[in-house]
Every structure is written in C-alpha cells, then in structure tokens.
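A.B. asks: got a predicted structure plus its sequence, pasted below:
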Amino acid sequence: MRTHGAERAGPVRSVPGAGGRPDPYGPPWRGAEERSTPLRPPPRRPRSRRRKRRRPVRRLLLVLLAVLLATPLSTYAWAETRLNRDVDLGAYGHRPPPGEGTNYLIVGSDSREGLTPGQQKDLHTGGASGRRTDSMILLHTGASGTTMVSLPRDSWVTIPSYVRPSTGKRWGPAKNKLNAAFADGGPELLARTVEYNTGLRLDHYAEIGFAGFVNIVDSIGGVRMCLDRDIRDEKSGADLKKGCQTLDGTQSLAFVRQRHQEADGDLGRTLNQQKFLSALAHQAATADTVLNPATLYPALSAGLDTLVVDRGMGLRDLVSMVRAVQDVSGGKGKRINVPVSGVGIPTPKGSAVRWDEEKSRRLFERLRYDRPV
C-alpha cells in the first residue's frame, strides 16, 4: 500500500532533531541551528552532457518502437499480396439480397497441389487430379453471435442452371449432391448453389487444400485435441488413441477426413471438422504464434500458398473470419449441422443426405436476419 510520503521523488532523508544527520540537499534554512555554515547543494552537471547521455537511450527506444510497428505492418503488406483472389461470387448472377451480419463459406478441398506422390501416399489422399470439396462450413457472424453450420457434401440439393465451361452448354436446374456443384462449375457454382438453397447471400469464400492444411498445422507445432474414443480408419489413415494429445499435420488431416467410424457417417465427420477448425484457430491465434516471427511467417506462408478466396476478400476480412471461428472455440458461438430428415437415402446419384425442409428454412431465415439460433 502506497502512502503519501512514498509519492515524493528522491531518497528518504533524516529529519533534524530526530537523531539523524541534517539533509545536505535541503533548503539552506533547514537545520541552521545544527550547523555553523550553510550547506550548498552539490554542483549540477552541465545540461548538454545530460542530454548527450540521454540521446543513445532515446534512439534505442525509437528503434525498438519502429521495429515493433514495422513488423506487423510489413507482415500485413506481405500477406495481402499473397492472397489468391480467384473466385467471383457474382459469376452466375441472380443472388439473394444482402442480409444482416456476415456470411462466409469455408471449404476444404481435396486438391493435391503441392504434394509429391510420396506425400499423397503417406496422407492417404489418392492420386485424383483436380480438386473436389471435402468439407463445407457456412460461418455466420453478427450482433447475435457466431454460428458454424456444416453442409454435408452429400446433401441432396437443387443445382441452379449454369453454363458448363468445358462445353459452353447450359445445364440445370437439377437435383444432385452438393459437391457435384463444385466438380461441375468450381467455387462459383458451389457458392451459387449454397445461396440458391439457403437464401443467404455469401459475403466471402475461403478454400484451402490438403497441402496447406497439413503445413499450417505443422508450422504452429500441432493442434491439441481430446478424443473420447480410439479412432482407426484405413481410408483416411487415422490411427489415434483415446485421450488428449497434440496432432501433427498428417494426423490432423486423417482425423478430419475419417467418417467410417462415425455413427452418422458424413454428419459425424462434419462435427469433427468444426471441432478441429475451432481448435486450430485458437492455437494459431495464441501469443506464441502471433508474436513469434519464426512461427508466424511459416504459418502464414503455409496457409497462403494453397488458400483461394473471393475477389472482395482482404486480409482484414480473413482475420475477422479466423477470429469468428476462434470465438466458437471459446464458447461464444454454436457448432451445428444443417437439420436433416434422412441420411443415406437412395438417389440416382447414390446415397445422399436430405435436409429437413421446414427446420432448415427456419435456421437460414434466422441467420439472414441475424437472430439467435
């Protein structure tokens, strides 16, 4: 506890008449009765010398301040130029009107770009060319909080009419699985299909491939996950034990891709993907990563190398998206699946997932007006 006396500058001096020596630096009248001649204050150093001594310290502080300010700014400028803005969300037109809040479509693709044949074998990715959707999450953030809605890739939806780039012919509208939209028309048709079936206008799109996913996880030292059971899946290569552990990039990719041990198949996998994405965002936003250039630059480089975003997305939008995902991991949001009425239903395109028409309509309507889910 501080006292009023503690607020005075300078050393504590003895008080005349209290058994101590007189204060040699006090006013000349103090302790006059105890000394025969007045005491003079010690000579002061020339002001110019004091200023000269302060200059190196000031310069050092200015240099440190410049480094602290320049590092984030230089990182920001560098990352801003690395964003691959290839996706035109308005390519197919006829978009829903803007709603309240912000909507992101986060896509994990099975792109093998950046992987050697040996890495493809180790990661159990197969050798298919091109890229297809492996996971899709609709992220909504606004005044009423953040909601992550997983959209199963086998969702039986209506793909609106479009012109196939390879042939120039118009197709649709037609019923098909959601991931068929990506396979036929890329990110633009996928975004248009999501908007068509949800009534939500997408503000931004972000997609990352296998290589970027693995490299990001490895660059931040892995992701801490707690599993409630053993997981073994030969298809994805997952071989994980029950309990809390740190997953490296290869183990993480196997975890988010496995679905053969899930009771609900693709629905169970989507919840695992949400859980992992939240943990990844939380880990990437820690001080150990953000304030450490040796970790920050590799993590950013790993993600930006295979990240594909829409033309209107800047680094600030990307950071807002990651923060929203981090909020969910901190308990400030919800992770849900789109309401379904059937799983594994037979269709001309194989077994699929059917959305519950009434419940899904109510969900997307609440998101459109930024109401609590």
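C.D. replies: Ah, there it is.
A.B. asks: use CA for all of it now, contacts and neighbours both
C.D. replies: OK.
A.B. asks: just the helices in the stretch 101-250 of the chain please.
C.D. replies: 117-122, 178-198, 210-219, 249-257 (DSSP state H, counting those that start in this stretch).
A.B. asks: what's the second one packed up against?
C.D. replies: Right, helix 178-198. If you count contacts as 3 or more CA pairs under 8 Å, 6 or more residues apart in numbering; DSSP states H and E, helix 178-198 packs onto strand 133-142, strand 156-159.
A.B. asks: of those strands, which stretch is the most buried?
C.D. replies: Ranked by mean neighbour count, the helices and strands packed on helix 178-198 are led by strand 133-142 with a mean of 22 (mean count of other CA atoms under 10 Å).
A.B. asks: ranges for the strands of the stretch 51-200 of the chain?
C.D. replies: With strands called from DSSP state E, counting those that start in this stretch, the stretch 51-200 of the chain shows them at 84-87, 102-109, 133-142, 145-150, 156-159, 162-163, 170-171, 174-177.
A.B. asks: can you list those in JSON lines and add distance to Arg371?
C.D. replies: Below are the strands of the stretch 51-200 of the chain laid out as JSON lines (distance: least, CA to CA, whole Å):
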{"stretch": "strand 84-87", "distance to Arg371": "29"}
{"stretch": "strand 102-109", "distance to Arg371": "12"}
{"stretch": "strand 133-142", "distance to Arg371": "9"}
{"stretch": "strand 145-150", "distance to Arg371": "9"}
{"stretch": "strand 156-159", "distance to Arg371": "25"}
{"stretch": "strand 162-163", "distance to Arg371": "32"}
{"stretch": "strand 170-171", "distance to Arg371": "36"}
{"stretch": "strand 174-177", "distance to Arg371": "29"}
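A.B. asks: closest to Ile208 out of those strands?
C.D. replies: Across these, Ile208 has its closest neighbour in strand 102-109 (5.3 Å, CA to CA).
A.B. asks: which residue is the nearest non-sequential neighbour of the most centrally placed residue in the chain?
C.D. replies: The centre of the chain sits closest to Val322, judged by CA atoms, centre = their mean, with a distance of 2.5 Å. Counting by CA to CA, 6 or more residues apart in numbering, Val322 lies nearest to Ala281, which is 6.1 Å off, once chain neighbours are set aside.
A.B. asks: neighbours of the one you found, how many?
C.D. replies: Close neighbours of Ala281, defined as other CA atoms under 10 Å, add up to 20.
A.B. asks: for it, pull up the helix or strand it's in.
C.D. replies: Using DSSP states H and E, Ala281 maps to helix 266-284.
A.B. asks: could you dump the helices and strands packed on helix 178-198 into a markdown table with distance to Phe364 added?
C.D. replies: Output for the helices and strands packed on helix 178-198, formatted as a markdown table (distance: least, CA to CA, whole Å):
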| stretch | distance to Phe364 |
| --- | --- |
| strand 133-142 | 10 |
| strand 156-159 | 15 |
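A.B. asks: what distance do you get for Arg192 to Ala79?
C.D. replies: Distance from Arg192 to Ala79, counting by CA to CA, to the nearest Å: 28 Å.
A.B. asks: which of these two has more neighbours?
C.D. replies: Arg192 (26 against 16).
A.B. asks: and the more buried one, how far from Leu318?
C.D. replies: In terms of CA to CA, Arg192 sits 21 Å off from Leu318.
A.B. asks: alright, now check it against this:
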Amino acid sequence: MLAIAGLVVVALLAWPIGLLVWANGKVQHTSALSGAPNTPGTTYLLTGSDSRADGSVGEDGTEGARTDTILLLHAPTSGPTALISLPRDTFVDIPGHEPSKLNAAFSWGGAPLLVQTVEALTGLTVDHYAEIGMAGVEQIVDAVGGVNLCHDADVHDPDSGMEWAAGCHDVTGVQALAFARMRKSDPTGDVGRAERQRQLIGAVMGKVDPAQLLVRPGQQVALIDAGTGALTVSDGTGIIDMAKLALAFKAANGPDGITGTPPIASIDYRPGNGVGSAVQLDPDASPSFWAAIRDGSLPPGPVGGMPGA
C-alpha cells in the first residue's frame, strides 16, 4: 500500500513538472524588447497578427504582416491591473519614420518597432511581448469547448465573415474569430472591435477553470498545444511569465480591474500625408491617463471609449 501511495505521489508531481518542461519547449521566441529602462510594475504588449507574406495590401494600406489587435496589459506594483486596447488606427509618432497609424509600425518593423512605438506613446517599458497568429484564436476557442458572446445588433459582414443575429450565442472558433475581426459593419469602428476583442478574451478566460483542468489532463494538453502553437513571445519570456500574464488578464477583467481605451478625441482624424482616417488620442488627457495606469492610481472600472460617451 505504501509503495502504491508513493507511486501516486510521484505521478502527481511528475505530471505538472513534465507538462511544464514540455510546454516550455514548445514556446516560440522572437527578439522584440527595446532594452529601455524599466518602469514600475509589469507591462505586457499583446498583439494578434495576420501574415500578408504575398505582398497584398490590407484595407488600412499596410503590406506584409499586420495586426488588428493591440492590447497593453499593465500590473502595477499596487492598484488595479489594466487592460487597455490601442486602436490599430491610432495616429502616433513612429521612431525612424513619419507619423502614421500604429498598425504601420508593426508592418514596417515588426514587433521591435511596435514595442518602441508603444513605449514612446505610453511612457511604459514593455517587459513581455506576446503575439498570437489570428488563426490560433480558432484553436484556443475550440480547445475550451467554445464560448458565449454577445452583440446587440444584426450583422452581415462579408469582410470578416461575421453573421450575427442580435443577442448572445454559443460560438465555435471560426465564429469567434469573425466576431473579433469585424469592423466595417460597426459604426464605432476600432472602438467597437476592441470591445468585442476584450469580451472574447474574457470569455475564454472564464472557460479555463484551474480546478477542472487538474482532473482533465487531456484538456490541459489541448490548451497548451493550441496556445503555444499560436503564440510567439519575446526572448526570455517563458511559461511561468505566460501564467502570470493569464492571471493579470483575469484581474483586469474582474470587478477590481480596468478595461477600455485611452482617452480618444476623434475616430475620424485626418492628418493628411496619405494617412487617411485615423484615431486621435486626446493630447491633453492622455499623458495623465498613462501616468495613472503606471502608478495604479485609476479607480477600477471601464475607461475611454467613444469620444463624448
């Protein structure tokens, strides 16, 4: 009996250790961080990328790889954790280039230039970068058994593939991806898309119950396989860091967290020089907003959104 008990203890210890080693070996890495001096707390930059290796041009005028999802997740040393959506069309200064939309930084210089641009915009040093191939969203949603999402309008959007009857629905990975991508049929544009993306993230996190995962090793493997297969993270970022990222996500989406956008002045800003329609952040309110995010001094709750809302 003692021998059997000993084997059970060894198995219980070996499984999570082996799982951790296996998962760490599957993580893909890239050189993304700028090496800028650290700022207080821990800051994660999260993107969803679509490869355009065939040279085709996206609706925003970018070529090559592009990102429609840019999220800044900040866990301060004290105070609420914040998950802030940065609209891809935000008009910003891009190091070494003319000012343009934030998405252009990723298209022109990949993760390193996007990190530098976000750091210059926010004053926060990015500690960890994570990029998910948008096709990986399907795999992750399917790995958790689908999610329930809500949208209060009927949608027929050929560009994203979103077909929706107003209300809440259980969806698969394909439908969830269309839900997160849709923009043209939303009068609030990038702001509305960012809200749906955060809703999707919250729905996925809500389906991941650690207590249930402990007794479902098959689901553990499926989730890790889907997540690591779709993810590319900055050099030095491992499974433990990604677990901390997941905990920060949960905290930001909980009752004591902060979610939303930076203060927006206009969603149809026309700076000229071929940029087209862009999102203009409020130049007066933004500096103090980013300082409060860094210091953890903002109260919990939603922030930003449509101008004047």
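C.D. replies: The structure has been received and is ready for your questions. As the structure is a computational prediction, the values presented were derived from the model and not from experiment.
A.B. asks: related to what we said a few turns ago, a markdown table for the helices of the stretch 101-250 of the first structure, including distance to Gly314 of the first structure?
C.D. replies: What follows is these, written out as a markdown table (distance: least, CA to CA, whole Å):
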| stretch | distance to Gly314 of the first structure |
| --- | --- |
| helix 117-122 | 31 |
| helix 178-198 | 18 |
| helix 210-219 | 19 |
| helix 249-257 | 26 |
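A.B. asks: for these, which one sits closest to Ser301 of the first structure?
C.D. replies: Closest to Ser301 of the first structure of the helices of the stretch 101-250 of the first structure, according to CA to CA: helix 210-219, at 8.4 Å.
A.B. asks: which part of the second structure lines up with that closest one?
C.D. replies: Mapped onto the second structure using TM-score structural alignment, helix 210-219 of the first structure spans residues 134-143.
A.B. asks: return the list of helices and strands in contact with the helix ranked longest in the second structure.
C.D. replies: In the second structure, assigned by DSSP state H, the helix with the most residues is helix 2-26. In terms of contacts (3+ CA pairs under 8 Å, 6+ apart), helix 2-26 of the second structure is packed against helix 217-230, helix 239-253.
A.B. asks: which part of the first structure matches that helix?
C.D. replies: The aligned range for helix 2-26 of the second structure is 58-82, by TM-score structural alignment.
A.B. asks: superpose on the second structure and give me the mean offset of that stretch.
C.D. replies: After superposition onto the second structure, the mean distance of stretch 58-82 of the first structure to its aligned counterpart is 1.2 Å, using mean CA distance after the TM-score superposition for the first structure.
A.B. asks: contacts for stretch 354-368 of the first structure, please.
C.D. replies: Stretch 354-368 of the first structure is contacted from outside by 99-101, 140, 155-157, 198-200, 338-343, 345, 372-373, using CA atoms under 8 Å, 6 or more residues apart in numbering.
A.B. asks: from these, list the buried ones, please.
C.D. replies: Buried members of these, scored by 16 or more other CA atoms under 10 Å, are 99-101, 140, 155-157, 198-200, 338-340, 343, 373.
A.B. asks: which one of these is nearest to Leu307 of the first structure?
C.D. replies: Using CA to CA, these come closest to Leu307 of the first structure at His140, 19.9 Å.
A.B. asks: what does the closest one align to in the second structure?
C.D. replies: In the second structure, His140 of the first structure lands on His74 (TM-score structural alignment).
A.B. asks: try Gly118 of the first structure
C.D. replies: In the second structure, nothing lines up with Gly118 of the first structure, judged by TM-score structural alignment.
A.B. asks: can you tell me how far Gly118 of the first structure sits from Gly212 of the first structure?
C.D. replies: Counting by CA to CA, the gap between Gly118 of the first structure and Gly212 of the first structure amounts to 16 Å.
A.B. asks: of these two, who's got more company?
C.D. replies: Gly212 (26 against 9).
A.B. asks: need the contact list for the closest residue to Cys168 of the second structure other than its chain neighbours.
C.D. replies: Spatially, and ignoring its direct neighbours in sequence, Cys168 of the second structure is nearest to Cys150 (4.0 Å; CA to CA, 6+ apart). By CA under 8 Å, 6+ apart, Cys150 of the second structure lies in contact with Ala166, Gly167, Cys168, His169.
A.B. asks: go again using 7 Å as the cut-off
C.D. replies: Neighbour list for Cys150 of the second structure: Gly167, Cys168, His169 [criterion: CA atoms under 7 Å, 6 or more residues apart in numbering].
A.B. asks: any chance of CSV for these, columns neighbour count and distance to Gly48 of the second structure?
C.D. replies: Formatted as CSV, those follow (neighbours: other CA atoms under 10 Å; distance: CA to CA, whole Å):
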residue, neighbour count, distance to Gly48 of the second structure
Gly167, 11, 26
Cys168, 12, 24
His169, 13, 23
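A.B. asks: can you tell me which of the residues you listed end up in strands?
C.D. replies: Secondary structure assignment by DSSP state E places Gly167, Cys168, His169 of the contacts of Cys150 of the second structure in strands.
A.B. asks: what stretch of the first structure lies opposite stretch 283-291 of the second structure in the alignment?
C.D. replies: Alignment of stretch 283-291 of the second structure against the first structure: residues 357-365, by TM-score structural alignment.
A.B. asks: again, but for stretch 252-260 of the second structure
C.D. replies: Residue span in the first structure matched to stretch 252-260 of the second structure, by TM-score structural alignment: 328-336.
A.B. asks: relative to Ile201 of the second structure, how far out is Ser51 of the second structure?
C.D. replies: Taking CA to CA, one finds Ser51 of the second structure at 21 Å from Ile201 of the second structure.
A.B. asks: the more surrounded of these two?
C.D. replies: A direct count of neighbours by other CA under 10 Å for Ser51 of the second structure and Ile201 places Ile201 higher, at 18 against 15.
A.B. asks: skipping its backbone neighbours, what lies nearest the aligned partner of the more buried one in the first structure in space?
C.D. replies: Using TM-score structural alignment, the equivalent of Ile201 of the second structure in the first structure is Leu277. Excluding the flanking residues, the one nearest Leu277 of the first structure by CA to CA, 6+ apart is Val325, at 7.4 Å.
A.B. asks: isn't that neighbour right next to Gln283, touching?
C.D. replies: No: in terms of CA atoms under 7 Å, Val325 of the first structure does not count as a neighbour of Gln283; the distance is 11.4 Å.
A.B. asks: of the two, who's got more company?
C.D. replies: Of the pair Val325 of the first structure and Gln283, Val325 is the one with more neighbours under other CA under 10 Å, namely 29 against 20.
A.B. asks: how about CSV for the contacts of Cys150 of the second structure, with distance to Ile70 of the second structure added?
C.D. replies: Shown next, in CSV, are the contacts of Cys150 of the second structure (distance: CA to CA, whole Å):
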residue, distance to Ile70 of the second structure
Gly167, 26
Cys168, 25
His169, 25
